[in-house]
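In: I'd like to go over a predicted model; first the sequence, then the structure.
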Amino acid sequence: MFYHLFYPLSSDYSIFNVFRYITFRSAYAGITALVLCLVFGPMVIRALQKLEVGETIRTDGPQSHISKSGTPTMGGLLVIFTFLLATLLWANLTNTYVWLLIFVAVGFGLIGFVDDFLKLRKGKGLTARSKLFWQILVATMVGLFCTYFDPHRMGFATNLYVPFFKDFTPDLGGWYVVLIVIVIVGTSNAVNLTDGLDGLAIGPIIIATLTYTALVYITGHFKFAGYLNIQYVGGAGEIAVLTSAIVGASLGFLWFNAYPAQMFMGDVGSLSLGAILGTVAVIAKQELLLILVGGIFVIEALSVIIQVAYFKYTGGKRFFKMAPLHHHFEHLGWEEPKVIVRFWIIAVVLAMLSLSTLKLR
């Protein structure tokens, strides 16, 4: 809104020329989302407590988690509301990618909201099959748009760009839609699995989103993309405003979600934020790099897959003491804050390695 309101005035008042710059609007979108989150956070916590929207703790989990029972959940609504509001205030609303990401945020947020609501009211959320169906449906719509209807990607829409390789860009054809669905749905569920300790998921989300904020800005800048020899995607730079808003909202949420948490994110937040991250990776043509950027989420998801497969193969034995992986370390005697901070450290290292791939090709 501010872009459309103030930038036209720059022809008469040069001070308003700052609204043309993505970097300026990105910074203030992040600050706006952060302030909104800090202001509305206590109100949301009180409202969730009044509505008795409390977390139910697994009885087979670490005993230290029993005290978390009843902590307000569905705090992801706060993140979604504040980053969407900040985006609407600061972004160029004629940009297709901004609306595509808003569609993903709302679509996956609704899936998570229904799942959380059913868990609270009936003790059981959406079935795995039902949840997966709706996730695939939303992701397929994104995949079809990006592959066949996005004018900015014509000519290279189905090419897969591989980290560390400068000229290896295989054309996947129609299979690229399948890849997009796997990336978006996989990232969404991987973030959801990681959201098991206070601040554990939101920390790597902030780190990964910051990394992709830099990547989409470079991707949408013709000279920077050319210098680094990565695929230029017209209009992608504007996504930095939205991702900066997510970073700001996530930092505000972390204020209340840090150990010991005053509220949890719930599926409404984790599914939505994960799907957004996957979609941003698709738009930036950096899908494979997400394996490294979001390495924490990948490891957590793999730990669950390994645990289930090993349990079935051995007839009841466990590979890890408990899955996802963060619970395994808790069972080894690590205190919760130590697990969280060490996972954050790993996420930072993976983000730095990811950015280095821009030149290591």
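Out: Alright, I've got the coordinates. Numbers count the residues shown, from 1 in each chain.
In: switch to C-alpha atoms for all contacts and neighbour counts from now on
Out: OK.
In: Quick one: name whatever helix or strand follows the helix or strand where Leu277 lies.
Out: Taking DSSP states H and E as the definition, Leu277 sits inside helix 266-283. Next along the chain after helix 266-283, taking DSSP H and E as the criterion, comes helix 290-293.
In: same for that following helix, what does it pack against?
Out: Other helices and strands packing on helix 290-293, by 3 or more Cα pairs under 8 Å, 6 or more residues apart in numbering; DSSP states H and E, are helix 336-356.
In: change it to 10 Å
Out: helix 175-194, helix 202-219, helix 266-283, helix 295-314, helix 336-356 (3 or more Cα pairs under 10 Å, 6 or more residues apart in numbering; DSSP states H and E).
In: next, the one to line up against it:
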Amino acid sequence: MLYYLLYEVLHLKYQVFGPLRVFGYPSFRALLAAMTATLICLLLGAPMIAWLRRLKYGQEIREEGVKAHQAKKGTPTMGGVLIITGIVAGTLLWADLSNLYVWVVLFALLAHGAIGFLDDYLKIARRQNLGLQGRWKLLGQVTTALVIGGVLIGFGNYATYLSVPFFKDFQPDLTAWLYLPFMLLVMTGSSNAVNLTDGLDGLAISTTFVVALTLTLLCYVTGLTELALYLNLPPSPLALEVTVFCAALAGASLGFLWFNAPPAEVFMGDVGSLAIGGCMGCVAIVIKQELLLVILGGVFVIETLSVILQVSYYKLTKDPQTGIGKRIFKMSPLHHHFELTGWKESKIVFRFLIVQIFFALVALATLKLR
């Protein structure tokens, strides 16, 4: 909205003030979006936490989990609403709202956030760590992905080939019929991966900040056709404006981390984790870096794989008589395994953050290793 007023109206139409042309640069508006989202989270954080306490919207902790986490029971949850507010505000104020991709990623954020909100609300209403049933949650995620896929392929002049990291000329075309299920897998997988990682104070949001910053850079270089071609990336001028959205995501993550840092004053809840994961998957799709997201989101992938391996191995080794199987880890996701081995929560968070920064550097290195 401010972009339209300051650039489209005052600069282009009425030529009121020459320096207003700076608002025509997505890079500058991305910085403003990041600062706007950060400030909104910082300013609204304390009042929202107090409001959630009054409503008694506290986190329920599963009994079979890490016992030390029982002390966190009752900590305000659904703080993801704060993150979403910062992202939406930063995007609406500083992005070019005539850009289709901007609305697509906003829809991914809000749709997944709505699914998570319902899940969180049911947990609070029932006073137990059981919210929306898995099949209904999956149905919502699948529906969201199909809507986005239909819009991109039907109206966005969207290509259905894949950009494969480390390979310059290998770009297999899946066609619309195969790409839609693949898109569904990317968005649903990304959404659930962030959700699984959100188990320690500051873990999910700090790693999200790193991924969001990297996605901001990827959107920028993808949107500049000459630079994208130089780096052998699929050029997409529409993706340039998504830089503003990703910067807002990074800014909101930074602002929320102020309150979510150990010991957390508020949890993001599923409304935050599902929304963040869903929109990051969507961003990777619009810039044609779906496979690179596996490298970029390395910590999220590892956390998810630890759960898959744990559950699979437990079922394969289950004793028919006792119904008890063996475990690879002391507990999954992986961060709980390290807790049970004696690592302090803050040490796990910082070390996982270091690992995530490393994965982001590897992802950026692939831009030249093709």
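Out: Received the coordinates, thanks. Quick caveat: nothing in here was measured; it's all calculated off a predicted structure.
In: tm score of chain vs chain?
Out: After superposition, the two chains reach a TM-score (TM-score structural alignment, normalised by the length of structure 1) of 0.97; 357 aligned residues with a Cα RMSD of 0.9 Å.
In: Can you tell me which of the helices and strands packed on helix 290-293 of structure 1 is most buried?
Out: helix 266-283 (a mean of 28; mean count of other Cα atoms under 10 Å).
In: Tell me the counterpart residues of stretch 280-294 of structure 1 in structure 2, please.
Out: Aligned using TM-score structural alignment, stretch 280-294 of structure 1 spans residues 283-297 in structure 2.
In: Likewise for stretch 38-56 of structure 1?
Out: Stretch 38-56 of structure 1 covers residues 42-60 of structure 2 once aligned (TM-score structural alignment).
In: Tell me which of the helices and strands packed on helix 290-293 of structure 1 lies nearest to Ile57 of structure 1.
Out: Closest to Ile57 of structure 1 of those is helix 266-283 (Cα to Cα; 12.4 Å).
In: and Gly113 of structure 2, what pairs with it in structure 1?
Out: That one, Gly113 of structure 2, aligns with Gly109 by TM-score structural alignment.
In: Check the offset of the lengthiest helix in structure 1 from the chain's centre.
Out: Longest helix of structure 1, by residue count under DSSP state H: helix 22-50. Distance of helix 22-50 of structure 1 from the chain centroid (Cα atoms, centre = their mean, to the nearest Å) equals 17 Å.
In: how much space between the nearest residue to Gly278 of structure 1 once chain neighbours are set aside and Leu36 of structure 1?
Out: Here the nearest residue to Gly278 of structure 1 in space, its sequence neighbours aside, is Ile184; by Cα to Cα, 6 or more residues apart in numbering that works out to 4.5 Å. Computed with Cα to Cα, to the nearest Å, the distance linking Ile184 of structure 1 and Leu36 of structure 1 is 27 Å.
In: Over to Ser64 of structure 1?
Out: Ser64 of structure 1 is 32 Å from Leu36 of structure 1, by Cα to Cα.
In: Also Tyr97 of structure 1?
Out: Taking Cα to Cα, one finds Tyr97 of structure 1 at 24 Å from Leu36 of structure 1.
In: ditto for Ile218 of structure 1
Out: 28 Å.
In: try Thr96 of structure 1
Out: For Thr96 of structure 1, the distance to Leu36 of structure 1 (Cα to Cα) stands at 25 Å.
In: Those two: which has the busier surroundings?
Out: Leu36 (21 against 16; other Cα atoms under 10 Å).
In: pretty sure that one is in contact with Ala86, am I right?
Out: Yes: using Cα atoms under 10 Å, Leu36 of structure 1 is in contact with Ala86, at 8.5 Å.
In: which residues do those two both contact?
Out: Common contact partners of Leu36 of structure 1 and Ala86 (Cα atoms under 10 Å, 6 or more residues apart in numbering): 30, 248-249.
In: about what we covered before: measure how the longest helix of structure 1 sits relative to helix 202-219, angle-wise.
Out: If you take axes from the mean of the first three to the mean of the last three Cα atoms, to 10 degrees, helix 22-50 of structure 1 sits at 160 degrees to helix 202-219.
In: can you give me the helices for the stretch 51-200 of structure 2?
Out: When secondary structure is read from DSSP state H, counting those that start in this stretch, the stretch 51-200 of structure 2 shows helices at 80-94, 100-126, 134-155, 175-197.
In: whereabouts in structure 1 does the shortest one align?
Out: In this case it means helix 80-94 of structure 2. The aligned range for helix 80-94 of structure 2 is 76-90, by TM-score structural alignment.
In: What separation is there between Leu289 of structure 1 and Ile80 of structure 1?
Out: 25 Å.
In: cool, and Trp344 of structure 1?
Out: Counting by Cα to Cα, the gap from Trp344 of structure 1 to Ile80 of structure 1 is 22 Å.
In: Now do the SS call for Gly199 of structure 1.
Out: Following DSSP: H, G, I helix; E, B strand; the rest coil, Gly199 of structure 1 is assigned to coil.
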